[in-house]
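Chemist: this one's structure only:
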């Protein structure tokens, strides 16, 4: 299977993935509270939330080197799959999903600021990994996580959203160009 330029689907996917990713820079340290979702679920897509989604994707699914059909190697990043677009689509389509994800991201970022003094997206990779491990295990202290829902539920909500955006059907906004499928070594029929 090839595109209009004669390149294989695999080559097209990897060429798009090789483009420099767009990264959102946040100011260091605490910043104003993220917007509330109650009036409009699309507020989930403010700068702090989208930077957090990208950083979470890259920590939950580390960069991976893949081999192209021509034998050359390329590096793929989970954030290049445009998971934030999937999350926007899904939150607009299913407001309950958007609200759950909003609360999980808001509370997780608040715990990151409490423990480390900065948003998750601004922290080093090793610190991000430690914070994700703490969230998954429910290890944030009561002073760091003072909300009513479980830390493990927040982790599961975040993880599920990233997985859906990385491996789902590209028509829903994520998995741009099928990057997630190639990331997982799944090749659609006909390639």
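Modeler: On my side now, so go ahead. Note that the coordinates shown come from a computational prediction; the quantities given were computed from them, not determined experimentally.
Chemist: C-alpha from now on. contacts and neighbour counts both.
Modeler: Will do.
Chemist: next, residue 128: secondary structure please.
Modeler: Three-state call for residue 128 (DSSP: H, G, I helix; E, B strand; the rest coil): helix.
Chemist: pretty sure it sits against residue 57.
Modeler: No: Residue 128 is not in contact with residue 57 according to CA atoms under 8 Å; the separation is 11.3 Å.
Chemist: name the residue in these two with the higher neighbour count.
Modeler: Under the criterion of other CA atoms under 10 Å, the comparison of residue 128 against residue 57 puts residue 57 first, with 27 against 21.
Chemist: the more buried one: helix or strand, and which one exactly?
Modeler: Residue 57 is located in helix 47-60, with elements delineated by DSSP states H and E.
Chemist: take a look at this one as well, against the first:
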């Protein structure tokens, strides 16, 4: 038993005295495969007072420069996408009749008004002698996602109703009920 304890002690001692990993080499390898976060952590483990410390500092500086450049690219891309979405939003403002395949829009129709600032209005419109008469009105919001889908959310009689319309072959078709689509109209309500 005593001999076993000595062997175990020697084994633990030799493991604890093992060389540290070469953090400089590990950091350089991580840098080469563009894993900058890991490379930074590994290079920060290099003793700054020895000869490898200077090289580690140079790599850390390169990583900081690359990350700053990447942030600028992301900001520019986000800004460009934001401008494109704002332009698309302007194109989608207005009144839309809801067309349902197989249903007539002569006597009554569902209408969405998409307004600036993300406000939406849902209307149920009856036509009396050819003139539109608003029978019911609900308020809500709308937005456009990065894929060009229009989401309209309205507070209905039984709770919130959300519909998503996607541009498919030039038509704004509701994703859940493919028979429904939005038709832009210049008709005033």
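Modeler: Perfect, thanks for sending it. No experiment lies behind these values; they were computed from the predicted model shown.
Chemist: what's the TM-score once they're superposed?
Modeler: TM-score of the superposed chains, computed with TM-score structural alignment, normalised by the length of structure 2, equals 0.22; 65 aligned residues with a CA RMSD of 4.8 Å.
Chemist: coming back round to it: report the buried residues of the helix holding residue 57 of structure 1.
Modeler: Across helix 47-60 of structure 1, burial judged by 16 or more other CA atoms under 10 Å covers 48-60.
Chemist: doesn't residue 82 of structure 2 belong to a helix?
Modeler: Yes: assessed with three-state DSSP, residue 82 of structure 2 lies in a helix.
Chemist: could you tell me how far it is located from residue 60 of structure 2?
Modeler: According to CA to CA, to the nearest Å, residue 82 of structure 2 and residue 60 of structure 2 sit 33 Å apart.
Chemist: still on that earlier bit, output the contacting helices and strands for the helix holding residue 57 of structure 1.
Modeler: helix 83-93, helix 95-116, helix 125-137, helix 151-167 (3 or more CA pairs under 8 Å, 6 or more residues apart in numbering; DSSP states H and E).
Chemist: after it comes which helix or strand?
Modeler: strand 64-67.
Chemist: ends of stretch 113-130 of structure 1, how far apart?
Modeler: Criterion CA to CA; first-to-last residue distance in stretch 113-130 of structure 1 is 14 Å.
Chemist: in terms of neighbours, single out the busier of residue 82 and residue 60 of structure 2.
Modeler: It is residue 60, of residue 82 of structure 2 and residue 60, that has more neighbours when counted by other CA under 10 Å, with 21 against 13.
Chemist: what sits against that one?
Modeler: For residue 60 of structure 2, the contacting residues are 40, 43, by CA atoms under 8 Å, 6 or more residues apart in numbering.
Chemist: in three-state terms, label it for me.
Modeler: Judged by three-state DSSP, the three-state class of residue 60 of structure 2 is helix.
Chemist: go on, residue 64 of structure 2?
Modeler: Secondary structure, three-state DSSP: residue 64 of structure 2 is helix.
Chemist: I'd like to know how many residues surround the residue found closest to residue 158 of structure 1 once you drop the neighbours it is linked to in the chain.
Modeler: With sequence-adjacent residues excluded and distances taken as CA to CA, 6 or more residues apart in numbering, residue 158 of structure 1 is closest to residue 101, at 6.4 Å. Residue crowding around residue 101 of structure 1 was assessed by other CA under 10 Å; the count is 24.
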